[in-house]
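**Q** next input, structure requested:
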Amino acid sequence: MTATTTLPGTRPPGGGRGGPPPSVRASRKKDPADVAQLEQHPVPLRRIAALFGPHRRPLSVVTAIIVISSSIGLVTPFLTKHLIDDAIPHQDVRLLLMLVGGMLAVTIVTQALGVIQTWLSTKMGQQVMHGLRTDLFSHLQRLPLGFFTRTRGGEVQSRLTNDVNAMQGVVTNSATSVATNITTAVGTAAAMVVLSWRLSLLSLLVLPPAIWLTRRVARLRRTIQSRAQRALADMQTQIEESLSISGVILSKTVGSGPALSHRFHETSSELTELELQSQMAGRWRMGTMAIVFSAIPALIYLAAGLPATSGGMTIGTLVAFTALQSALFRPMLGVLNVGAEVVTSMALFSRVFEFLDMPVTIDDPADPTPVDPGTAQGDVTLTDVTFRYDGADRNALDHIDLELPAGKQVALVGATGSGKSTLAGLISRLHDPTAGAVRIDGVDLRDMTLQNVSALVGVVSQQSYLLHTTIRENLRYASPDATDEQIEQAARAAQVHDLITALPDGYDTLVGARGHRFSGGEQQRIALARTILRDPAVLVLDEATSALDNTTERAVQLALDEVSRGRTTLTIAHRLSTIQGADLIVVLDGGRLVERGTHDDLLARGGRYAALWNSQSNRSVSTKY
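**A** Coordinates of the predicted model:
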């Protein structure tokens, strides 16, 4: 079955095989954002062609099938000519049966080849899309945290799903469509010349206006693309933010439901308008072209009937030529349309490749230092560490020298914005220091694989994140190979095993969206059990109890004390009463380490720590009265 392009005017432009979805077709105004996207991140065609590089063999087979199928299809008009000029007038039954049988054979063979071609090309295209999707997903996971803090979640999802899906038609069908249409057009043009070179010249008169009109429509279609994708990204963000459990609770408590519905209504209306524009883009131009195409056969009949131009043409030749003429314009416009669709999709490729080209600033070293997390001591050392966030006008941390001895508990305190969480992020290698080095057991974290760093350092933060699955699978997320016995041991260490077993479904209980089925303290202990399951040598507790009430905090603190025993533990504390027994307390102020010592030593000095302690003690006393 040979792919062809429907005669213009018989369907909405771009709506055929290989065209992008209606939501990514065109408007009538040139979109500056679309042009700016391509100017800022141009996409060379060779990069798109490289997507097919690993599939050269099936692509060659598909191309061969297309050439054979297109060539066989050209036999039918010649069979028709002999049928009309020879078999029917002379009542030659044997020739008649042969010609009719030949027509049926051509149809059967081309249809069979078409099925094979469709299967091979679709499989190849889907593999290309699969590779592009998985590469983008893997790359996004490796991007630094700063990317996700400045990029909307809906935008990331839109590029990974909507943009890639919109490219699917082009990637899946463009190569086969180009090969099919070029082969058919060249073969058809040659056959027309063989039949009648005079009529061939007349038929070719329509090509210049066809090319001009097709390119005009192509330019129209380019303009809607970025607008549609941005609208889809907005809608996806609205859905994600408004219909998550946290978003629903927020909207219900602040009464923002009507406003959210109105905002969603506006976004949906914009998409509706873009769809209408895409359906109508260039429609009248293509209708005009259809009228021109309809007039060409009439002119051919006129030329064939005039003695000066007929050249003794037979009826069979005229019928065969007319059939070939119809078959010529479809593939020629098909080639132009494929090019137009590729142009239309360039902004989509640009958006996807833009994410793929973003540098991975935190990655595995080329020659990593071998580290065995199972035998690690957990001695952490920060040497002259300085860190500044991108775009910031000052350092978040400034020349920090600090040692966390193996197996000891170190507390990190300071006012909001003093750099506590930034320092914790450096130890877990969520960031790399701008200057200086962070080492565990003498090995720079930048010389380890990221897997080794995550195995060495476990993090429990203030905001625990639970997946919408069972408790068992939430815990196993940290260690996919963990046995049920190991999962239960981790839960016992986190003081949450009894709570879980008291539930009707036990460890198979569904936690719900973001864990909202459980209280904050219960979520925190489940998250702690998940971290314990990795058995890290270093444990970072980033204000893990600051959002809890006093009773829940005591329960979680007991679990933390149990888990911290024998591990190097860095505790970022909001309530200073929870870290009095730490082996070392470090005080940060404005990104600088200003004090260090035990609780009693620091109180005796009367410095920054003592001021913080007295401030919290006074608030506690005033609260009682």
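
**Q** contacts, neighbours, all on C-alpha from now
**A** Noted.

**Q** ok but residue 395 is inside a helix, no?
**A** No - under DSSP: H, G, I helix; E, B strand; the rest coil, residue 395 falls outside any helix and is assigned coil.

**Q** list the residues that contact it.
**A** 386-389, 591 (Cα atoms under 8 Å, 6 or more residues apart in numbering).

**Q** kindly report the same for residue 437.
**A** Residue 437 sits next to 382-385, 444-445 when contact means Cα under 8 Å, 6+ apart.

**Q** surely residue 428 meets residue 454?
**A** Yes - under the criterion of Cα atoms under 8 Å, residue 428 makes contact with residue 454 at 7.0 Å.

**Q** and those two? which has more neighbours close in?
**A** Set residue 428 next to residue 454 and count neighbours by other Cα atoms under 10 Å: residue 428 wins out with 22 against 18.

**Q** any idea how far that one is from residue 372?
**A** 17 Å (Cα to Cα, to the nearest Å).

**Q** hang on, the earlier thing: put the buried members of the contacts of residue 395 into a PyMOL selection.
**A** Burial among these is assessed by 16 or more other Cα atoms under 10 Å; the matching PyMOL selection reads:
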select buried, resi 386+387+388+591
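
**Q** picking up where we left off before, closest one of the contacts of residue 437 to residue 300?
**A** Nearest to residue 300 among the contacts of residue 437: residue 445, at 78.1 Å, using Cα to Cα.

**Q** one more, so I can put them side by side:
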Amino acid sequence: MSTHDDETPFDAYREAVDRPLTRLFREYGPGRLGWFASGMVANFVARMASLVPPLLLGVAIDAIFVGEGAFELPLVPGGWLPTARMAQFWFTIVAIAGSFLVVALCTWIYGVTANLFAHGVMHAVRVDCFEKMQRLDMTFFDDKETGEVMAVLNNDTQNLERFLDDALMNSARLLVMVGGIAGVLMYLNWHLAVVALVAVPAMAAFTVWFMRAVEPRYVRQRAAVGALNTRLENSISGVSLTKTTNSEAHEIGRVRQASRRLYEDTMAILRLSYVYRPGMELLAGLAFAATFLVGGLWLATGTAPGPLTGELSVGDFVVFLFLTQRIVDPLAEVSTIVDQYENANASSERVFGLMDVPAHVDDPDDPVDVTPVEGRVTYDDVSFSYAESEGRVDDGADAAFDESVVDDVSFEAAPGETIAFVGPTGAGKSTLCKLLLRLYDVRDGSIRIDGHDVRDVALSDLRSAVGYVSQDTFLFDGTIADNVRYGHFDASDEAVREAATAAQAHEFVADLPDGYDTRVGERGVKLSGGQRQRIALSRAVLADPEVLILDEATSAVDTKTELRIQQSIDRLTDDRTTLAIAHRLSTVKDADAILVLEDGAVVERGDHETLLAADGRYAQLWRAQAGDRETAAETLVDGSG
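**A** Sure, this is the predicted structure:
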């Protein structure tokens, strides 16, 4: 059962991120600050202009309608203002209309610039996250599941966009409105302003409490989103297995459990919000009621109540009522701003947690030039375990995980030779070959290509020289031609057809209604396993690498097709170094050398005839596949099968 305490190395990097939103501006603000500044200025002007109509209304009431005050405005020279009553009336109308026009124009400018800034940052963050993900070691993907990575790329970046687009600008609007209203009220009557603004310190303290209480809950909610995405992605990807094993109820239960966790974490946030939002509105409402009470008594009695002194005009009282009501809305929005801030803070931690995961497999500072590659491959006392590849410290908690997958393996393949690896499942055959591509790095020993340690070679040079055909064939959703030329995107249609012909794929492709333009579906689901393998082999043929790795490349085809593909493979491997992993020993009996692996170690080596003569593990496997039932049974009993 998943718990909130489940942690991975990725979570440790996330927790180490310091001031993530500040880092967001520091790393992604430069180059976009013009849009941000324009939006902030437009927002400021719009909010200040929105304060003009209430102020003009108060002045007009006192000077024009009541006739008890001067027609004067703060920061406006008296010579600019009309003196005749009707002129003052029309001036007020025009000024109010003009202020609303300024508000509309500046709000439009703010909306455009804020969105350009927010979406520009979101785009850059998403692309940088994906680029970082592409450069991470395979150990990261062994540990993290697809759904959680997708949550970072989609949900978390969207949270950042909402914060930059809405919360940030609303925060500025709040500060301007509260500051502007407070300034106007203090200018008109500072005694009554103290009453109107008395709730602001209480609101600030209430907000600080809410932010501290809600932050860890947002962190848990973001983790729950990732867990649910992972569960949904796994369930949808494995829907065929679910149906064929009658396990729909089991999958529904697992999704229900993950969704329940998200529900509970979300409700934990909302329970605080249910207290915070009404509390803020209550404080703001009490401030408005106090203003009306004190100001109303002041006007009704003609005397300042209590310790207050001075005079209060009808116009000033109307302005106070308008502006204290105006202050309620932005203060009540603090809860939404805090929600978006905390959500963005938790999301930015996850984004930068991903950014900070180190790539242990990376290009050397000064890579050696191995071109042109001859194809000599040397393994010298190579050992590997997944624990060390992630930089973990062996505390004995997971001994099975920490034990060596490859243990002290040595061999050499001369240019043009074929070295085959056989052995039971889990013997380390695939891992041994992946080390050549530096999908992982060795723990001890070294792997050399043409005498150069692969860790001293640029990854692009190394992987361009080594082709890899996996037993777990992956095809992208696109056409057959797109998948054949993947990695060599400028290959001509003729080259694609020639590669497919060499891999025994052209015949079935030509029989399809759309031929090479046939879409294969997600993960190639519209093709059979054997067809997918032939497409993958076509891709390797097109790449024409100097070193070729075949990881059970014909495991999903029938015997007849296997024989035809094997003939193509023989031609393909005739002049290049080949490392072949085989379950069917017949496909590698002509290899220059065959290595038998068990528990990551080489227990036998030699060519086919030599190993048969030795009558060891290889001979037992050969006889088992040749149909010797008694030997096969013995092999299974002693665990060597």
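
**Q** can you give me the TM-score here?
**A** The TM-score (TM-score structural alignment, normalised by the length of the first structure) is 0.86; 589 aligned residues with a Cα RMSD of 3.0 Å.

**Q** which of the contacts of residue 395 of the first structure fall in strands?
**A** Residues of the contacts of residue 395 of the first structure located in strands (DSSP state E): 386-387.

**Q** for the contacts of residue 395 of the first structure, work out which two are farthest apart.
**A** Farthest pair in the contacts of residue 395 of the first structure, by Cα to Cα: 389 and 591, 12.2 Å.

**Q** joint contacts of the two?
**A** 395-396.

**Q** the lengthiest helix in the first structure maps to which residues in the second structure?
**A** Looking across the first structure with DSSP state H, the single longest helix is helix 93-142. The counterpart of helix 93-142 of the first structure in the second structure, using TM-score structural alignment, spans residues 86-135.

**Q** check the mean deviation of the matching stretch from the first structure.
**A** Superposing on the first structure and averaging over aligned pairs (mean Cα distance after the TM-score superposition for the first structure), stretch 86-135 of the second structure comes out at 1.0 Å.

**Q** can you get me a residue count around residue 552 of the first structure?
**A** As a burial measure, residue 552 of the first structure scores 16 neighbours (other Cα under 10 Å).

**Q** what of residue 138 of the first structure?
**A** For residue 138 of the first structure, the count of nearby residues is 11 (other Cα under 10 Å).

**Q** same check on residue 418 of the second structure?
**A** Neighbour count of residue 418 of the second structure, defined by other Cα under 10 Å: 25.

**Q** residue boundaries of the strands in the second structure?
**A** For the second structure, the strands defined by DSSP E occupy 377-384, 406-413, 418-422, 444-449, 452-453, 466-469, 547-551, 577-581, 593-598, 601-606.

**Q** count the neighbours of residue 530 of the first structure for me.
**A** 28.

**Q** so what's it up against?
**A** Contact analysis of residue 530 of the first structure by Cα under 8 Å, 6+ apart lists 474-478, 490.

**Q** go again using 7 Å as the cut-off
**A** By Cα atoms under 7 Å, 6 or more residues apart in numbering, the contact set of residue 530 of the first structure is 475, 478.

**Q** counterpart of it in the second structure?
**A** Residue 530 of the first structure maps onto residue 539 in the second structure, with residues paired by TM-score structural alignment.

**Q** circling back to that earlier point, quick one: the contacts of residue 395 of the first structure as CSV, columns for distance to residue 339 of the first structure too.
**A** Output for the contacts of residue 395 of the first structure, formatted as CSV (distance: Cα to Cα, whole Å):
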residue, distance to residue 339 of the first structure
386, 52
387, 49
388, 47
389, 44
591, 56
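
**Q** which among the contacts of residue 395 of the first structure gets closest to residue 106 of the first structure?
**A** residue 389 (68.2 Å).

**Q** counterpart of the closest one over in the second structure?
**A** Aligning on TM-score structural alignment places residue 389 of the first structure opposite residue 386 in the second structure.

**Q** check residue 164 of the first structure too.
**A** Under TM-score structural alignment, residue 164 of the first structure pairs with residue 157 in the second structure.

**Q** separation between that match and residue 350 of the second structure?
**A** Distance, residue 157 of the second structure to residue 350 of the second structure, by Cα to Cα: 10 Å.

**Q** please apply the same query to residue 16 of the second structure.
**A** As judged by Cα to Cα, residue 16 of the second structure and residue 350 of the second structure stand 10 Å apart.

**Q** cool, and residue 89 of the second structure?
**A** Taking Cα to Cα, one finds residue 89 of the second structure at 58 Å from residue 350 of the second structure.

**Q** these two: which has the busier surroundings?
**A** Per other Cα under 10 Å, whichever of residue 89 of the second structure and residue 350 has more neighbours is residue 350, with 28 against 17.

**Q** quick one: residues contacting the residue lying closest to the more buried one once chain neighbours are set aside.
**A** Counting by Cα to Cα, 6 or more residues apart in numbering, residue 350 of the second structure lies nearest to residue 14, which is 5.4 Å off, once chain neighbours are set aside. Contact analysis of residue 14 of the second structure by Cα under 7 Å, 6+ apart lists 349-350, 352-353.

**Q** repeat the analysis, applying 8 Å as the threshold.
**A** By Cα under 8 Å, 6+ apart, the residues touching residue 14 of the second structure are 349-354.

**Q** which position in the first structure aligns with residue 503 of the second structure?
**A** In the first structure, the residue paired with residue 503 of the second structure according to TM-score structural alignment is residue 494.

**Q** kind regards, and thank you for your time.
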